[in-house]
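In: no sequence for this one, just the structure:
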């Protein structure tokens, strides 16, 4: 009799001698793939569930060595450590490639190897159980890959949004300069020429009236051009900074709406980058306008301070207040506030809103105080 056949007969006899009928029934009928090995990793017994996953008959395994059939250096080291330490080992979603079934590709298994000791503490058997988690693991990998793609796309869209906003700021500044440096100068020059013509003493009365009316129209056009230039991008922002722009805004709000805008600027509170200064000014101006329209107040406070590496701007009033969840979740979904919050996310900042009906409102804008060194995100494919 060949040595392998002798080993098979010996292991079968050993199992039949020591495994009682109850154990045999349990082993044979359990749905969990299970194998019994000796301390050298030779198969003593495998159940039908185990044989099925290998597309073999149960008897084909008896006397074979596990690692002759399924060579795997890492797993063999683990098996030997179980023998040496006499402690069980649990593997979760362990990748495995069947050497005799390459078409299956990489499969994933939860498996457990635990020793059965005799009364002397020596290893009598090794019980090896398997659970195929290939479908679940592949589904998780697909979900992870899909989430990574979504996150990448979200970052790309955020970057596009930031780029578009920056382009909008540049265009606003350009148009403001055109209005201020070109159109307004032309209108002022035209008004000057009309004033010269109107000063002539021998002018026909009808012509004088027409010139006076033309002068009034030019005054209106100059004022409108100046206001439009400031709305697009007040020159004071680029020339003197954010604090000065808030002071200018206070004067404007007082002139236009009889609103007292209290401005408090802390030491070294000025943001470093033009992008953040521009965004901060537009955000604060929008919040102040909202207070005028909705809060029913004649006083608003703007407080800009540096806190560590952040710039914190608090816009507060003691007006009507509102339910934050209702506004952000309503029909218009607080579009301006949501847009502001999304842009802040891109810039590395945040927006905290504190308000309730009858209790006033407080908007806390947190912005990075220094230019971010974050690695450039992926370009849109």
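Out: Okay, I see it. In this text the structure is predicted, and so the values were computed from the model without any measurement.
In: going forward, measure contacts and count neighbours with C-alpha atoms only.
Out: Will do.
In: which strand in this structure has the most residues?
Out: Determined from DSSP state E, the single longest strand within the chain is strand 106-117.
In: buried ones in that one?
Out: Buried residues in strand 106-117, counted by 16 or more other CA atoms under 10 Å: 107, 108, 109, 110, 111, 112, 113, 114, 115, 116.
In: who's in contact with residue 271?
Out: Contact analysis of residue 271 by CA atoms under 8 Å, 6 or more residues apart in numbering lists 242, 277, 311, 368, 369, 370.
In: I'd assumed it was in a strand, is it?
Out: No - applying DSSP: H, G, I helix; E, B strand; the rest coil, one finds residue 271 to be coil, outside a strand.
In: distance to residue 203 for the buried residues of strand 106-117 - can I get that in TSV?
Out: As requested, those are exported to TSV (distance: CA to CA, whole Å):
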residue	distance to residue 203
107	100
108	100
109	102
110	103
111	107
112	109
113	112
114	114
115	118
116	121
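In: let's bring in a second one:
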């Protein structure tokens, strides 16, 4: 197998020959100039050299001269493969220097193969003669001609460059004029943009104020409607249920009892629907017990209604002092949990309430399917209610932050931060209160003395009518709020206080705490329209011995009164 050395400073030219020659089973070597080729020739046996003429460091003619001077390489035939010289110039130098063939770049590949085959076939065992002096003269003359040609070409290029410089100078002058005009336009535009920006900022501030006003108005209306339903509709339903139960205890007609039972069931259903609607509009547990308890209640609701197990981590005193902040965060968490139910496809989520640097932060996270937060910016916000966009808008309107960390398949973590909301425990009413006039009922000495505390007259009258049928129970007074209940308890020393939870001036939880603290022999029974465990637990922590629903069975209420007294009685 013949070895052929290809010498060319252009890799693309070498690649053509390296691809072509192995078709005839030739082995190829490559060099980028004459000097590199000489180094290869000293290390490897070569049968033929194909080289370019004009190359850096050492051109083709210098390479031929060095080959002929070295006995070890003097016998190697050389083919010039170039496009730089005219053919007659190259052929004259070939005759003087012993180059066997000249090929013009771009020639047909078959002609290259034939030339290589002939050069290898005609290779002589005798060394080629050293180039004559005329070889050097011709080489020098050829280089000088090429140099002169390049000088002429350079002069033409310089003339073109000067013309281009003049054109560029004219263009630069025109550009400077344009830049001056552009600066004037820019200054004008910047002034307009500044004015528009100031106007936009003012409108954004107005929008933020309107957003806060809208949030406040919306929540006020929600709370008003919920309060009306709680204070009027639910209380009247509870009183009606009490009256029905009283009537049922006094009637023996079976048909009439059946109608009373059916009416009671309808009242129970109506009370449940009213209670559910009230909670959806504005959960009273949020206002009575704070955000921490409201979030725990919300977790139970999500479990019962949607099958989503929500783990709530919140200290009982981690409540924002601002009611508006608590309301905003509660609604935001509820919307986020709805999103978990609808989109996350997981059975559980976690809610964390904490205070950080004078602010409140709520974290809502799940390990569900996740989403691309950037994609939510393209959704139609008008169809999403209190959704992500609305939560962000409302939080930013009060200077808060809304951050979402999520990715498809990696769950979602949402951070809600409301600033300037100090963490504070619910205020404790003062222990020193002024006595108020107390309405007192006459009764026997041995009856269980009961004090009623409820701000709804229709409920109090119903309870009085119910307990009147029990000779061992005496209603000794009625209080319309927590303050009045505390003063009456101090004055009357009742055996049992039936305590409503939601009342003006002082709620039932705080009143219970103070009564039990000052009067340990008085037993308090919580009585409320609220059926949630948070409210019941708060009453029990305050000291209540029982917690009953107003729409519950009268027998259960009477039994609770008897049990409370039995617990207080000394052991025999």
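Out: Nice, I can see it. Just so we're clear, the structure is a prediction, and the values are computed from it rather than from any experiment.
In: so which of the contacts of residue 271 of the first structure belong to strands?
Out: 311, 368.
In: can you give me the strands for the first structure?
Out: In the first structure, strands defined by DSSP E lie at 34-37, 43-46, 89-97, 106-117, 123-132, 260-265, 299-307, 310-317, 350-355, 361-368, listed in chain order.
In: what range in the second structure does the second one sit on?
Out: Residues of the second structure matching strand 43-46 of the first structure by TM-score structural alignment do not exist; the stretch lands nowhere.
In: and that strand, what does it pack onto?
Out: Packing partners of strand 43-46 of the first structure (3 or more CA pairs under 8 Å, 6 or more residues apart in numbering; DSSP states H and E): helix 3-18, strand 34-37.
In: which one of the ones you listed lies closest to residue 335 of the first structure?
Out: strand 34-37 (59.6 Å; CA to CA).
In: and that closest one, how far out from the chain middle?
Out: Strand 34-37 of the first structure sits 47 Å away from the centroid of its parent chain (CA atoms, centre = their mean, to the nearest Å).
In: that one packs against which elements?
Out: For strand 34-37 of the first structure, the packing partners by 3+ CA pairs under 8 Å, 6+ apart are strand 43-46, helix 48-53, strand 123-132.
In: which residues are contacting the second one?
Out: Contacts made with helix 48-53 of the first structure from outside it, assessed by CA under 8 Å, 6+ apart, are listed as 28, 29, 30, 31, 32, 33, 34, 35, 57, 58, 130.
In: how distant is the helix ranked longest in the first structure from the center of its chain?
Out: Ranked by residue count and defined by DSSP state H, the top helix of the first structure is helix 134-178. On the basis of CA atoms, centre = their mean, helix 134-178 of the first structure sits 10 Å off its chain's mean C-alpha point.
In: and residue 213 of the second structure, what pairs with it in the first structure?
Out: Per TM-score structural alignment, the equivalent position to residue 213 of the second structure in the first structure is residue 163.
In: again with residue 368 of the second structure
Out: Checking TM-score structural alignment: residue 368 of the second structure goes with residue 319.
In: before we move on, the earlier item: which of the contacts of residue 271 of the first structure remain contacts when I look at the second structure?
Out: For the contacts of residue 271 of the first structure, the contacts that are reproduced in the second structure, applying both residues aligned by TM-score structural alignment, their matches' CA atoms under 8 Å, are 242, 277, 311, 370.
In: OK, contacts around the residue mapped onto the first one from the second structure?
Out: Going back to what we said before, that points to residue 242 of the first structure. With TM-score structural alignment as the criterion, residue 242 of the first structure lines up with residue 291 in the second structure. Contact partners of residue 291 of the second structure, counting by CA under 8 Å, 6+ apart, are 318, 319, 320, 326, 327, 330.
In: one more pass at 7 Å, please.
Out: 319, 326, 330 (CA atoms under 7 Å, 6 or more residues apart in numbering).
In: count of neighbours near the second one?
Out: By the other CA atoms under 10 Å criterion, the neighbourhood of residue 326 of the second structure contains 22 residues.
In: counterpart of it in the first structure?
Out: Looks like residue 326 of the second structure aligns to residue 277 there (TM-score structural alignment).
In: tell me the contacts of that match?
Out: Residue 277 of the first structure makes contact with 242, 271, according to CA under 7 Å, 6+ apart.
In: roughly how far does it sit from residue 68 of the first structure?
Out: Residue 277 of the first structure sits 69 Å away from residue 68 of the first structure, going by CA to CA, to the nearest Å.
In: for residue 123 of the first structure, same thing?
Out: Separation of residue 123 of the first structure from residue 68 of the first structure (CA to CA) stands at 21 Å.
In: higher neighbour count, the two?
Out: Comparing residue 123 of the first structure with residue 68 by other CA under 10 Å, the one with more neighbours is residue 123, at 18 against 10.
In: what does that one align to in the second structure?
Out: Looks like residue 123 of the first structure stays unaligned there (TM-score structural alignment).
In: for residue 123 of the first structure, which non-adjacent residue is closest in space?
Out: Nearest non-adjacent residue to residue 123 of the first structure, counting by CA to CA, 6 or more residues apart in numbering: residue 117, 4.4 Å away.
In: ok, that neighbour touching residue 124?
Out: Yes - taking CA atoms under 7 Å as the definition, residue 117 of the first structure is a contact partner of residue 124 at 5.1 Å.
In: thank you kindly, that will do.
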